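Enquirer: Here is my input, please return the structure:
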Amino acid sequence: MRSAQTGCASESSKEMTERQERKKFEGIVVKSAVPKYRQDLLKWNGWGYKDSKFNVENDGDVKVWFTGDRYPIAGKFLPHFRDWVSETFNIDLANPPALPQEIPVEDRFPKPNVSREHLQEIYSLNISTSLKGIDRLVRAHGQTLNDIFTLRTGMFQRIPDVVLWPTSHEDVVRIVELANRLNLVVLVFGGGTAVSGAVECPVDEPRTIISLDTSQMNRILWVDKENLVACFESGIIGQDLERELREMGFTTGHEPDSYEFSSLGGWVATRASGMKKNIYGNIEDLLVHVKMVTAKGVLEKNCQVPRMSCGPDFNHVVLGSEGSLGVITEVILKIRPLPKCRKYGSIVFPSFEMGLKTMREVARRRCQPASIRLMDNEQFKFGLILKPDAGRFAALLDIFKKFYITKIKGYGFNTLCVMTLLFEGDEDEVKDQEKKVYGIAGQFGGFPAGETNGERGYMLTFVIAYLRDIALQYRIVAESFETSVPWDRALILCANVKRRVAEECRKRSIEHFLVSCRVTQTYDAGCVIYFYFGFNHSGIADPVSAHHDIESCARDEIVANGGSISHHHGVGKLRKKWYPETVSEVGVGLFMATKNELDPQNIFASNNLVKSKL
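Expert: Have a look, this model is predicted:
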């Protein structure tokens, strides 16, 4: 019997070795779009690439352009931009803007709070380290309105004391062991795109704060083409991950708005969602296996099977943990062959309500394309300002389109809305989906508006984030916030949140503001709604606090109308006041019990979700 068991085990081991050899190879070193020294390529006090921005030229005739060559509208004149800004916010772009401050000189940065003894211990790890002020500053923030406004007008009270760049899981283990032994704080930094305050340093933290930057952990460790899974280091940036997979004929399909700059580890830590989740799923649907380094050791499963029934799924302890429990180092995701057919589309509706009813029926029949998004009227008009000048013929064509929609179809220009679509799959699948979706839309008064408008609407998602930088220069503060909501509450939630924001603006004598929304994702039981809110802050002493207070009121309204505090942005510090109400006091206690078990000294003292105490 013993011999038979040994032979069987030997054969199994041989098969496993052969399988591993088929799937594993030397890790691909990825050329990252986000370099180690981020400030070399990315804005240190704004969104995205240095060479990409909305630029105002005033040589007697004000013109707005988008610079660089990375996006479809780059290098093109935007003829409708100036008038829209004037009408909506009472801002004249001809007036010189407020210029943001330059990168501070080294003496202006807070001094590193680290003892000589601890610094020698850190250096002994032989891991790339920096005490430079600018390296510490760019890892002290994400992309909240408060973050960027502070960078343009002042300085954070607290920034990391030391930056460390590990290059492997083993490096992270050594950093965490050192921090646990010396009682140092570790804050994990990925792509720096957080809009929840998650990476901000707690101002009352007296201990040395290490910013553990995962950007140099960006390899694809292996790809298993047979089982359609791949293993990545957590610091890999979304666009890099997808670029390398596409060269091999695969994709994860995960495409959040921030995927140009956000990291895989950040996706897992915030329970992220992408624009194409209808086909590929959210991050929790893509996740097969995750490795996280905690103060107690490494948390991971012992095998990479598609599903296990062995108690609570600890993947879901890691998902949404927002850096408070440990450092995510390696992630195995499902991958799919690249779709053979990819097609855009768009539909015009007489009203937001009719568009929403269409989305509900599409979800009911489960025929959603890869992406289906609905803009309200305010966002439709807003989208027009980003339409480049395409010449006299195109202008005449636009006039004809407007005449056809408003006069022949009878849609009111101030009520119509637009849906953008992306279909992916086999050619027959795409044709079938198109037929079903356009057929449903026709039942609710919608008619096709062309592939070009659909593609343009989809790609503009990556440009919209750049608008806040120019807005801040011209005394406009703006931010987005999102929620998920049951279908039967969606329409009333949109109306009530807009009403509440308008009321709060009037209370503060804010006359020139914009609040708009779009439905971005659909589920069987509900949908996701994005709100965009901005105002002219002339005469307001503390515009960021005013914006925060109004957004808080809007979020109270969201909760009162049955919406969530977040669908995919996470909780962080910005939304943690609603966390106990969301998960119950018992839920908070369960989270804290997990926190205390995995991190008894609170070295991951981010204060995200709830305030942690030693």
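Enquirer: Only C-alpha atoms from now on, for both contacts and neighbour counts.
Expert: Noted.
Enquirer: Would you mind stating the distance between residue 614 and residue 181?
Expert: Going from residue 614 to residue 181 by CA to CA, to the nearest Å gives 15 Å.
Enquirer: more crowded one of these two?
Expert: Neighbours were counted for residue 614 and for residue 181 using other CA atoms under 10 Å; residue 181 has more, 12 against 9.
Enquirer: helices and strands around the host helix or strand of that one, which ones?
Expert: Here residue 181 sits within helix 169-182, counting by DSSP states H and E. Contacts defined by 3 or more CA pairs under 8 Å, 6 or more residues apart in numbering; DSSP states H and E place helix 169-182 against helix 116-123, strand 185-189, strand 287-294, strand 327-334.
Enquirer: The same query, at a cut-off of 10 Å, please.
Expert: Packing partners of helix 169-182 (3 or more CA pairs under 10 Å, 6 or more residues apart in numbering; DSSP states H and E): helix 116-123, strand 162-165, strand 185-189, strand 209-213, strand 287-294, strand 297-299, strand 327-334.
Enquirer: Determine which of those approaches residue 378 most closely.
Expert: With distances scored as CA to CA, the stretch of the helices and strands packed on helix 169-182 nearest to residue 378 is strand 185-189 (35.3 Å).
Enquirer: One more, please, to line up against the first structure:
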Amino acid sequence: MSAESKEAATNGDSNSFVEVYSAENNGQQFRKAAKVEPTPSAIPKKRQDLLKWNGWGYSDSQFAVRKGVIWFTGNRYPIGELELPYFTQWTKDVFNVDLSNPIKPQPPITSFPTPIINQEFLSEVKNLNLSVSEDGEDRLFRGHGHTLHDIYVLRVGMFARIPDLVIWPDSHAEVVKIVVLAAKYDVVIMPFGGGTSVTCANSCPEDEKRMIVSLDMSQMNRILWLDRDNLVACIEAGIIGQDLERELKKHGFTTGHEPDSHEFSSLGGWVATRASGMKKNVYGNIEDLLVHAKMVTPTGVLEKNTQGPRVSIGPDFNHVILGSEGTLGVITEVILKVRPLPPCKKYGSIIFPNFESGVQCMREVAKRRCQPASIRLVDNEQFKFGQALKAVPSFFGGIADGFKRFYVTKMKGYDVHKMVVATLVFEGEQTAVEAQEKLVYEIGSQFGGMPAGEVNGQRGYVLTFVIAYIRDLGFDFNIVAESFETSVPWDRTLSLCRNVKGRVTAECKARGIHHYLITCRVTQTYDAGSVVYFYFGFNYGTFPDPCHVYEEIEEAARDEILASGGSLSHHHGIGKVRKKWYRQQVSSQGVQLFRAVKQKLDPKNIFASGNLDSGSHELQAKL
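Expert: Below you'll find the model as predicted:
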């Protein structure tokens, strides 16, 4: 092993993480003894000190209306403190809203459901000197995720059931003690990571009569060790994505895993939901990055005793943990693959005359396996929306942009009501990136595409993190909106997009909804298919229960997705929102197999989240 590899990963700082090194004589690995302190986190333990209690993201970041014009507050994002006149007009045109007449904001919630307390359990927990809270705000913050339903409930009322106690464990050993006590006193545990779930996975079952404990993993956020030779790192499951990448970057590494929720979601949540990142083409999805996972269950700790790059020792128990969604236990530690930071990163974009051409290009790129780190295609509705989010003259305004429009529409013959754009991110060695760029743009031109510049590509990528804030603005003006996704074979991608849009349109017309938006983008490419993301929102006018109306329409859209050959989920998971379709997706035998695993690992149903189809009620009825 080189002297450089033997150098401490922390450059001598024993409070960060430790180096793994191999003995020259026998190849065995050792870890340098050191106390590893928690990682400084961008998200505080008291989440309400920084994040919205009834919306997405940071409290100082939001779309707001000032003097009739929409602007974005704060300075965390590139569009911060900028007025958005084009977006203002787009909002009026699409949703027919009166921006001078917002819904009166609701005051913070001060009354919370009465907790159910198991005194024996609570006494033993306190004897362990664990960090706990019975505070109503702490409990509420961990009793929901970020579905439309979750945020709507917070804006009009209160959940019938929230966690009765919050516990912040500090180590794997503490988690083991907590789970043992929960099993002893029949107390429910719901693991909590970043709270970004869009499947109601964090929602407490309303009919649960036992004490519910939210196990907030955020204080277990250490990078325990980094193995430079084998390019793996052992990391506690509570670490938030942006913290993980920041700390690894200091030492020249990255996981490359970057989901849309990267700022707030946790490593344990990624594993528990089988997450996917925007740059999976280079780095892989979470299952590709995962080497080892440790999960505490009521009957013991589930983990493998080997960490080879690939092993043939029967079924891979990592895949029992992956996608388990808090139903079997709590993930405490994860060993992930890491990569050296890429020396070159470039953005790009391609404009196509229509959506069909763009999809055909993406299919060819996937067929030739020359995908850049990220390639995403938005339809015409999203193309117009993206242009509207510019504070400066957009594609449709200004002298310079006017020339671009003339060239594209008159000389190239593109129709502004049909054209679409693909945004690109390239990462790797300089020569490899240049070769990949050349090839991708050549393929694009074969399907009528033309380069649209680096700036458009970078804007499209960065705006991904801002889009989630728009839904909160909609709530202020009688608009409800949500996203949903699927994966689908290539030969059904176009028909699925067309069918789902048609189904949503028909459902809106049947309900007398006149002002709505249904739009999609292709976000991932695989050898055998693509990933499609839909955005749907509407002006609900005088509907007394708009959330229910939205859920009815999305349910119809999901039926259409399945009928069109799409999957139940690509990376959002199942939770409670999609569990009604779970059996038809995995078969009755699949459900029985999953329930058998549940019965073995959690016979008393301590992890009673009710997600997937774990048979929680049936299990409880046996007791």
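Enquirer: sorry, back to before: and the helix holding residue 181 of the first structure, how far from the second structure on average?
Expert: Compared with the second structure after fitting, helix 169-182 of the first structure has a mean deviation of 0.4 Å; criterion: mean CA distance after the TM-score superposition for the first structure.
Enquirer: Repeat that for stretch 482-495 of the first structure.
Expert: Looks like 0.2 Å for stretch 482-495 of the first structure (mean CA distance after the TM-score superposition for the first structure).
Enquirer: Flag every buried residue along that stretch.
Expert: 482-487, 490, 493-494 (16 or more other CA atoms under 10 Å).
Enquirer: follow-up on the earlier one: ok, and which of the helices and strands packed on helix 169-182 of the first structure has the densest surroundings?
Expert: Across these, averaging neighbours per residue (mean count of other CA atoms under 10 Å) puts strand 185-189 on top, at a mean of 27.
Enquirer: what's the angle between it and strand 327-334?
Expert: 30 degrees (axes from the mean of the first three to the mean of the last three CA atoms, to 10 degrees).
Enquirer: Pull up the aligned stretch in the first structure for stretch 5-12 of the second structure.
Expert: The counterpart of stretch 5-12 of the second structure in the first structure, using TM-score structural alignment, is absent.
Enquirer: Stretch 137-151 of the second structure now?
Expert: Counting by TM-score structural alignment, stretch 137-151 of the second structure corresponds to 134-148 in the first structure.
Enquirer: quick one: buried residues of the helix holding residue 181 of the first structure?
Expert: In helix 169-182 of the first structure, counting by 16+ other CA under 10 Å, buried: 169, 171-180.
Enquirer: equivalent range in the second structure for it?
Expert: By TM-score structural alignment, helix 169-182 of the first structure lines up with residues 172-185 in the second structure.
Enquirer: same deal with stretch 314-325 of the first structure?
Expert: Going by TM-score structural alignment, stretch 314-325 of the first structure sits over residues 317-328 in the second structure.
Enquirer: And for the lengthiest helix in the second structure, what's in contact with it?
Expert: If each helix of the second structure is counted by residues according to DSSP state H, the longest one is helix 582-601. Helix 582-601 of the second structure has contacts (CA atoms under 10 Å, 6 or more residues apart in numbering) with 296-302, 320, 324, 327-329, 562, 567-568, 574-576, 579, 602-605, 607, 612-616, 619.
Enquirer: so it matches what in the first structure?
Expert: Taking TM-score structural alignment, helix 582-601 of the second structure hits residues 579-598 over in the first structure.
Enquirer: returning to that earlier point: tell me which of the buried residues of helix 169-182 of the first structure is nearest to residue 112 of the first structure?
Expert: residue 179 (16.2 Å).
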